[in-house]
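A.B. asks: Any chance you could fold what I've pasted below:
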Amino acid sequence: MPEGHTIHRLAAHHHAVLGGAQVVATSPQGRFTAGAARLTGATLAATEAYGKHLLHHYQGGPGGGILHVHLGLYGTVADGPGQPPAPVGQIRLRLVGGPAATAGAAARQHWLDLRGPAACELLTEAEADALRDRLGADPLRDDADPDTAGGRIRRSARPLGALLLDQTIVAGVGLVYATEVLFRAGIAPTMPGRRLTADQWQRIWADLVTLMRIGVRRGRIDTVRDEHLPEAMGRAPRNDRHGGEVYVYRRAGQPCLCCGATVAAGVLAARNTYWCPTCQPG
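C.D. replies: Presented below is the predicted three-dimensional model:
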C-alpha cells in the first residue's frame, strides 16, 4: 500500500496536469458510471492529500463535488499527455482534461486512469470533513497536530510499532516509515506507547516530517544517513522493488548497517516488523 508521501506526490501532480481544466470522466469498468457523469464538465479546482487519502475538489458541471480515492493494496494511477489509449483492464475511472478535452481534440489534453482502488467515491464537504476528523496527524500537512497524536500514543499500552501504523493517530505513515523512524530513534517497535517520553515523541515526529518530505521530493523512501550510504560504506546499493536505502525494513537476517548485529523480524499487530536487537533494545 502506498505511504503518505506517494499520495502527496499524486495530489501535486494531478493539480499540475489537470488543475483549472474541465474534465470528461468515464468509467470503462462500469462501477463508477454515475459518479463519472457527475464529474463530466466540472473543473478541477484543487487537490489534497491527507494521509493515504487523495481528494480532488471539483466545481461546476452537473454535480461536481469531491472525488475521494484510497488506493488500498492494489490501486494504481497512470496518466499521460494527449489522447488517452484504448481502455485495457479494469479502469474504474478515466479523467481527460485540458483546454480541448471537452471538444475531443488531443492538443494539450492530459488523461488519468485509476485502477483497483479500495475507495473511489464522491463526497460532500461535510463528508470530507468527517473523513479528515477520523484521521490522525499527517506529518506532511501544515495543519497537523502532533501534540494530540503524541498524547494518544503516550496514554496507550499498545506497542509503538502498531500505534504509528494506526491511521487515526498518525495519518500517512506505513510500515516502512514506522519501522525506520523507530530504528533511527533507537526504540524497539514492541515498546508500549506509555513508556515513550514527550522528548522522544518530539524527535520521532520531527524525523517523520523530515523523512516524508524527502520521500515527496525523491519519490522513494530513503532513511539512511550519509555515513551509512553505499558509497560511504563501500557496500552494494539496496536492490528491492520498494527502492531507496533503509536500515532494517525487509533486511531480516542481514547485518545492521550501524552495529553489524543481525536484523530481526517478527509479526506485530498482524504486520511484519523489523528491528536491530542491539540498536533498539527492548
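A.B. asks: okay, CA-based contacts and neighbour counts for the rest of this
C.D. replies: OK.
A.B. asks: quick one: residue 232 from residue 183, how far?
C.D. replies: Taking CA to CA, to the nearest Å as the measure, residue 232 falls 20 Å from residue 183.
A.B. asks: Looking at these two, which has the bigger crowd around it?
C.D. replies: Applying other CA atoms under 10 Å to residue 232 and residue 183 shows that residue 183 carries more neighbours, namely 23 against 10.
A.B. asks: The more buried one sits in which helix or strand?
C.D. replies: helix 175-185 (DSSP states H and E).
A.B. asks: same thing with residue 36?
C.D. replies: Residue-wise, residue 36 maps onto helix 33-39 under DSSP H and E.
A.B. asks: and that helix, what does it pack onto?
C.D. replies: strand 23-26 (3 or more CA pairs under 8 Å, 6 or more residues apart in numbering; DSSP states H and E).
A.B. asks: list the helices and strands the strand it packs on packs on?
C.D. replies: Partner elements for strand 23-26 (3+ CA pairs under 8 Å, 6+ apart): helix 33-39, strand 91-97.
A.B. asks: just to revisit the earlier point, buried residues in the helix or strand just after the helix holding residue 36?
C.D. replies: Downstream of helix 33-39, the next assigned helix or strand under DSSP H and E is strand 43-50. Buried positions in strand 43-50, judged by neighbour count with 16 or more other CA atoms under 10 Å: 43-50.
A.B. asks: mind listing the strands for the stretch 1-150 of the chain?
C.D. replies: 23-26, 43-50, 53-59, 65-70, 76-81, 91-97, 110-115, 119-123 (DSSP state E, counting those that start in this stretch).
A.B. asks: one more, for comparison:
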Amino acid sequence: MSGPLKLKKANPQRLRSLGLSEAWLQQQIAADPTLLGLGDLTVFQREKTQPTGGRIDFIMSDALNETRYEIEIMLGATDPSHIIRTIEYWDMERQRAPTIEHRAVIVAEEITSRFFNVIRLLNRAVPLIAIQLSAFQFGDEVVLQFVRVLDTYEFGGDEEEESGATEQTDRPYWEKRTPAEALSAVDAIVSLIAAGGSEPKVTYNRTHIAVGTSGYYFGWFFPRKIATHCPVRFKVGPDQRAALVTKLEEAGLEAENKGQSSIQMFLKPEQVKQNPGPIGELLKAAEQWSHR
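C.D. replies: You can find the predicted model right below:
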C-alpha cells in the first residue's frame, strides 16, 4: 500500500517567463476550448477583423444554449484599453447577430482591482466574464489553470433558422467529434421523417445539424463530445406546443419548452424507435410549421 500523498508547492509563473507567447496560448485554447471552463464550445471565428480595424481573438459558440462568446486574451494584467476593446467587440457582434445571446470574455494572467472598479461603474450592464489564467511548470511540462473570477450573467432567443448562418461542414466532421450513438439519434429522426412520406433535408454545420424537408428547417441537433444522448430542438409554433409536450411526457419522454415556439429534448436512438407515434406527431407539427 502506497504512503500518504506528499504536498508539492507550486508558484504560478507568467507564460512569457517560460518562453511561451500569447499566440501559443491561443493555439492551446483553439485546440481545446473546454480549457476556459465555459462548457463545450465551438470556435466560431478566430482573429475576426472588426470595422474599427482591430481583431477579436475568438468568437466561440454554444449553439445549444444559443450563446456566443466574444473572447479577448492577453498576457499580463488587464488594462483599461483591453477592457474597452472587449466591450466594443461584444457590442459589435450583438448588433450583427441580435437574435442570440452574447457574452464578453476577458482572459488575463492578472485581473486588477481597476478592472472591478470599471465593471462596478458600468453597473453590470454588460454581460462580462473575467477568467484569470495561472501557469505552473513541472519539469518539462506546463499546467494551465483557468479560474472564472467574475461573471455578471447567470448562464443558461429563437433558433438560427438559416443553415448558412454558421459555417457548413460534413458528416465526417461530426463522426470525429461526437459519439456514434448521438449521431444515430439524428439518423433515427431522419428515418422517421422519411417514413412519414417526406424527403428529409439534412445540413451539417460546425455548431449544429439542421433538419427539415421542403420548407424552413424545423429541427436542430446539438451532438456533444461526450454525451451519448443528443440534445435537439423542434420548432412547432406556440399553439400546439403544450399538447405535444403533454403527449411526449405521457410516453415517458422528457420534453421542455424552449423560446417562444420550440420544444427541446435529449434523445437516444432507441427512444425514437420505441416511440414513433408521439415523436412522429411532433415531427408532423414541426413540418407543418416550417411551411407557414
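A.B. asks: After superposition, what's the TM-score here?
C.D. replies: TM-score for the superposed chains, counting by TM-score structural alignment, normalised by the length of the first structure: 0.32, backed by 153 aligned residues with a CA RMSD of 6.3 Å.
A.B. asks: coming back round to it: TSV please, covering the helices and strands packed on strand 23-26 of the first structure and showing distance to residue 161 of the first structure and mean neighbour count.
C.D. replies: Shown next, in TSV, are those (distance: least, CA to CA, whole Å; neighbours: other CA atoms under 10 Å):
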stretch	distance to residue 161 of the first structure	mean neighbour count
helix 33-39	38	19
strand 91-97	34	24
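A.B. asks: Would you map the helices across the stretch 51-200 of the second structure?
C.D. replies: 80-96, 113-121, 171-177, 180-195 (DSSP state H, counting those that start in this stretch).
A.B. asks: out of those, deepest packed?
C.D. replies: Each of the helices of the stretch 51-200 of the second structure was scored by mean neighbour count; the highest is helix 180-195, a mean of 20, by mean count of other CA atoms under 10 Å.
A.B. asks: any idea how far residue 31 of the second structure lies from residue 43 of the second structure?
C.D. replies: Using CA to CA, we find residue 31 of the second structure at a distance of 9 Å from residue 43 of the second structure.
A.B. asks: what about those two, which has more around it?
C.D. replies: residue 43 (19 against 10).
A.B. asks: just checking, the more buried one is part of a helix?
C.D. replies: No: under DSSP: H, G, I helix; E, B strand; the rest coil, residue 43 of the second structure sits outside any helix and is assigned strand.
A.B. asks: got the contact list for the residue nearest to it when sequence neighbours are not counted?
C.D. replies: Closest residue in space to residue 43 of the second structure, ignoring its immediate chain neighbours: residue 60 at 4.5 Å, by CA to CA, 6 or more residues apart in numbering. Residues in contact with residue 60 of the second structure (CA atoms under 8 Å, 6 or more residues apart in numbering) are 41-45, 68-71.
A.B. asks: what are the ranges of the strands in the stretch 1-150 of the second structure?
C.D. replies: So, for the stretch 1-150 of the second structure - with DSSP E, counting those that start in this stretch - the strands run 42-49, 55-62, 67-73, 101-108, 128-138, 141-151.
A.B. asks: JSON lines for those strands, including distance to residue 212 of the second structure?
C.D. replies: Shown next, in JSON lines, are the strands of the stretch 1-150 of the second structure (distance: least, CA to CA, whole Å):
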{"stretch": "strand 42-49", "distance to residue 212 of the second structure": "23"}
{"stretch": "strand 55-62", "distance to residue 212 of the second structure": "21"}
{"stretch": "strand 67-73", "distance to residue 212 of the second structure": "23"}
{"stretch": "strand 101-108", "distance to residue 212 of the second structure": "24"}
{"stretch": "strand 128-138", "distance to residue 212 of the second structure": "35"}
{"stretch": "strand 141-151", "distance to residue 212 of the second structure": "37"}
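A.B. asks: between those strands, which one is nearest to residue 211 of the second structure?
C.D. replies: Residue 211 of the second structure lies closest to strand 55-62 among the strands of the stretch 1-150 of the second structure, at 18.5 Å (CA to CA).
A.B. asks: between that closest one and helix 80-96, what angle do the directions make?
C.D. replies: Interaxial angle, strand 55-62 of the second structure versus helix 80-96 (axes from the mean of the first three to the mean of the last three CA atoms, to 10 degrees): 50 degrees.
A.B. asks: and the angle for strand 55-62 of the second structure with strand 101-108?
C.D. replies: Orientation check (the same axes, to 10 degrees): strand 55-62 of the second structure against strand 101-108 gives 130 degrees.
A.B. asks: returning to what we had before: reformat the helices of the stretch 51-200 of the second structure into CSV and put distance to residue 146 of the second structure next to each item.
C.D. replies: CSV is the format used below for the helices of the stretch 51-200 of the second structure (distance: least, CA to CA, whole Å):
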stretch, distance to residue 146 of the second structure
helix 80-96, 18
helix 113-121, 18
helix 171-177, 23
helix 180-195, 29
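A.B. asks: Roughly how far does residue 151 of the first structure sit from residue 130 of the first structure?
C.D. replies: For residue 151 of the first structure, the distance to residue 130 of the first structure - CA to CA - is 22 Å.
A.B. asks: of those two, who's got more company?
C.D. replies: Between residue 151 of the first structure and residue 130, counted using other CA under 10 Å, the more crowded position is residue 151 (16 against 11).
A.B. asks: Checking the more buried one next. Helix, strand or coil?
C.D. replies: Strictly by three-state DSSP, residue 151 of the first structure counts as helix.
A.B. asks: Quick check: it vs residue 210 of the first structure, distance?
C.D. replies: Plainly put, residue 151 of the first structure is 21 Å away from residue 210 of the first structure if you go by CA to CA.
A.B. asks: helices or strands next to whichever strand or helix holds residue 163 of the first structure in the packing?
C.D. replies: If you go by DSSP H and E, residue 163 of the first structure is part of helix 160-165. Under the contact definition 3+ CA pairs under 8 Å, 6+ apart, helix 160-165 of the first structure sits against helix 175-185.
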